[in-house]
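Colleague: Show me the folded form of this:
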Amino acid sequence: MKRLYHWTLSLADHPYAIWALIVVAFAESSFFPIPPDILMIPMIIARPNKAFLIAGIAMAASVTGGLLGYAIGALAFEQVGRPILEALGKGDTALEFNARFNDMGFWPVLIAGLTPFPYKVITIMSGWTGMPLGTFLVTSIIARGGRFFIVAGLLWKFGDPIRDFIEKRLGLALTLFLLVLLGGFALVKFI
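Modeller: Next up, the predicted model:
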């Protein structure tokens, strides 16, 4: 896994880094284990004037890859989807989660798209459970766009010093923000 991580990171220096970002962002949304952030971050630090273009490309490729994950869940769950989820250690919880997934609406896609939770799990589950494609697509655009544009904005504004924070703590910060947001909704609902 470490070799795969370093190989993916080395793609950021390649002359075809944008194409590598497209491939990694697409694949990460349906089956690849390494997130596109590790390519995006060095690419944006090297070219801060292209930060938002890079984020837009990552978002488009990620959402398109998410559609592949959705199709895997909808059309080939037993043959492809279940083995991917089992490889990620999520196979046992898939059946239990299936019963509640669509009751949660767009929240699983939004949360997985913004946080370190493997987005590919949610793309496959969305197709498997029959989440409306429109809901999945709009929420994926908002979530992945939010994640990638937050990273791009922070790197554009603060540059290299923010890199450590993004690589180590941004996922935690977004997770805490979403927990507070969900807690607020729950509080309003019960008051």
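
Colleague: use CA for all of it now, contacts and neighbours both
Modeller: OK.

Colleague: and the next element down the chain from the helix or strand encompassing residue 111?
Modeller: Element membership for residue 111 (DSSP states H and E) is helix 107-114. Proceeding N to C from helix 107-114, the next assigned helix or strand is helix 119-129, under DSSP H and E.

Colleague: Check which helices and strands the next helix or strand after that following helix sits against.
Modeller: For helix 119-129, the succeeding helix or strand toward the C-terminus, using DSSP H and E, is helix 133-158. The contact analysis (3 or more CA pairs under 8 Å, 6 or more residues apart in numbering; DSSP states H and E) places helix 133-158 against helix 37-46, helix 51-75, helix 107-114.

Colleague: Following up with a second sequence; could you model it the same way so I can compare the two?
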Amino acid sequence: MVDAILFPIPAFFLQVSLSALNPDNALWLATLGFAGCMIGTPIGYAIGRTSGYRLLRRFVKQEKLDRVESLFRKHGEMAILIGSFTPIPFKLFTVASGCTNFPLRKLMLYAAIGRAAKFYIVGLLFYAYGRSAEHMVHGKTLTFIMLAAGALLATVWLLMRVRRKRLNARPNAASKPEDLCP
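Modeller: So this is what the prediction gives:
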């Protein structure tokens, strides 16, 4: 839970270490990590809403902060999805969402999709392959799996967005009664 708020060590490292010790508990650990993330996400969001700018200004220059805000307003959904898979601490995305007044329900939705995929991919690897999954996680295998999962989610998101734009751009033929008769 604290990974989504302020804890400096990402939950991923804790999940990998504990899953390597006892692979039979890997799915349970994935569930705990996911649930904790979902509890911590709105707390990180609230921190961003209330004091995020003061906090971020300590670490980021104003020009970069303005740029991040602009990009996050434009591509927040994609940032959250991709951020769920990167080694970048997820708390940056929750706090940034609050700072930019990104809708909380969208943050929760995209965080749920991305974080569930990340936690359960790791959990399933350890559950299926036992301790030998540790070599996959520390090697390039997990990187490729995460990139593929992130790319798949990003593609689905992009296709849904294009479809929604097409549906909104399509004129509604039955909107006026006089349009129905020649």
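
Colleague: Work out the TM-score between the chains.
Modeller: Once superposed, the chains reach a TM-score of 0.74 (TM-score structural alignment, normalised by the length of structure 2), with 159 aligned residues with a CA RMSD of 2.7 Å.

Colleague: Structure 2: matching residues for the helix holding residue 111 of structure 1?
Modeller: Across structure 2, the stretch matching helix 107-114 of structure 1 (TM-score structural alignment) is residues 78-85.

Colleague: report the longest helix in structure 1, please.
Modeller: helix 163-190 (DSSP state H).

Colleague: and that helix, how far from the chain's centre?
Modeller: In this view, helix 163-190 of structure 1 has its centroid 15 Å away from the chain centroid, taken as CA atoms, centre = their mean, to the nearest Å.

Colleague: One more: stretch 69-89 of structure 2?
Modeller: 7 Å.

Colleague: Check which residues of that stretch are buried.
Modeller: 69, 72, 76-85, 89 (16 or more other CA atoms under 10 Å).

Colleague: Can you pick out the most distant pair from those residues?
Modeller: Using CA to CA, the two most remote members of those are 69 and 85, lying 20.5 Å apart.

Colleague: what's the counterpart of residue 146 of structure 2 in structure 1?
Modeller: So residue 146 of structure 2 corresponds to residue 174, using TM-score structural alignment.

Colleague: With residue 111 of structure 2 instead?
Modeller: By TM-score structural alignment, residue 111 of structure 2 lines up with residue 140.

Colleague: mind listing what its match touches?
Modeller: Counting by CA atoms under 8 Å, 6 or more residues apart in numbering, residue 140 of structure 1 makes contact with 63, 66, 109-110, 113.

Colleague: repeat that with 7 Å
Modeller: If you count contacts by CA atoms under 7 Å, 6 or more residues apart in numbering, residue 140 of structure 1 has them with 63, 109-110, 113.

Colleague: Show me which of these is closest to residue 43 of structure 1.
Modeller: Nearest to residue 43 of structure 1 out of those is residue 63 (CA to CA; 19.9 Å).

Colleague: what does the match of helix 107-114 of structure 1 contact?
Modeller: Stretch 78-85 of structure 2 has contacts (CA under 7 Å, 6+ apart) with 90, 93, 110-111, 114-115, 118, 146, 150, 154.

Colleague: Stretch 139-146 of structure 2: which residues count as buried?
Modeller: 142-143, 145-146.

Colleague: Mind putting these into a markdown table with distance to residue 129 of structure 2?
Modeller: Converted to a markdown table, those look like this (distance: CA to CA, whole Å):
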| residue | distance to residue 129 of structure 2 |
| --- | --- |
| 142 | 13 |
| 143 | 17 |
| 145 | 15 |
| 146 | 17 |
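
Colleague: between those residues, which is nearest residue 106 of structure 2?
Modeller: residue 146 (21.6 Å).

Colleague: contacting residues around the closest one?
Modeller: residue 85.

Colleague: Excluding chain neighbours, give the residue nearest to residue 49 of structure 1 in space.
Modeller: Spatially, and ignoring its direct neighbours in sequence, residue 49 of structure 1 is nearest to residue 156 (7.4 Å; CA to CA, 6 or more residues apart in numbering).
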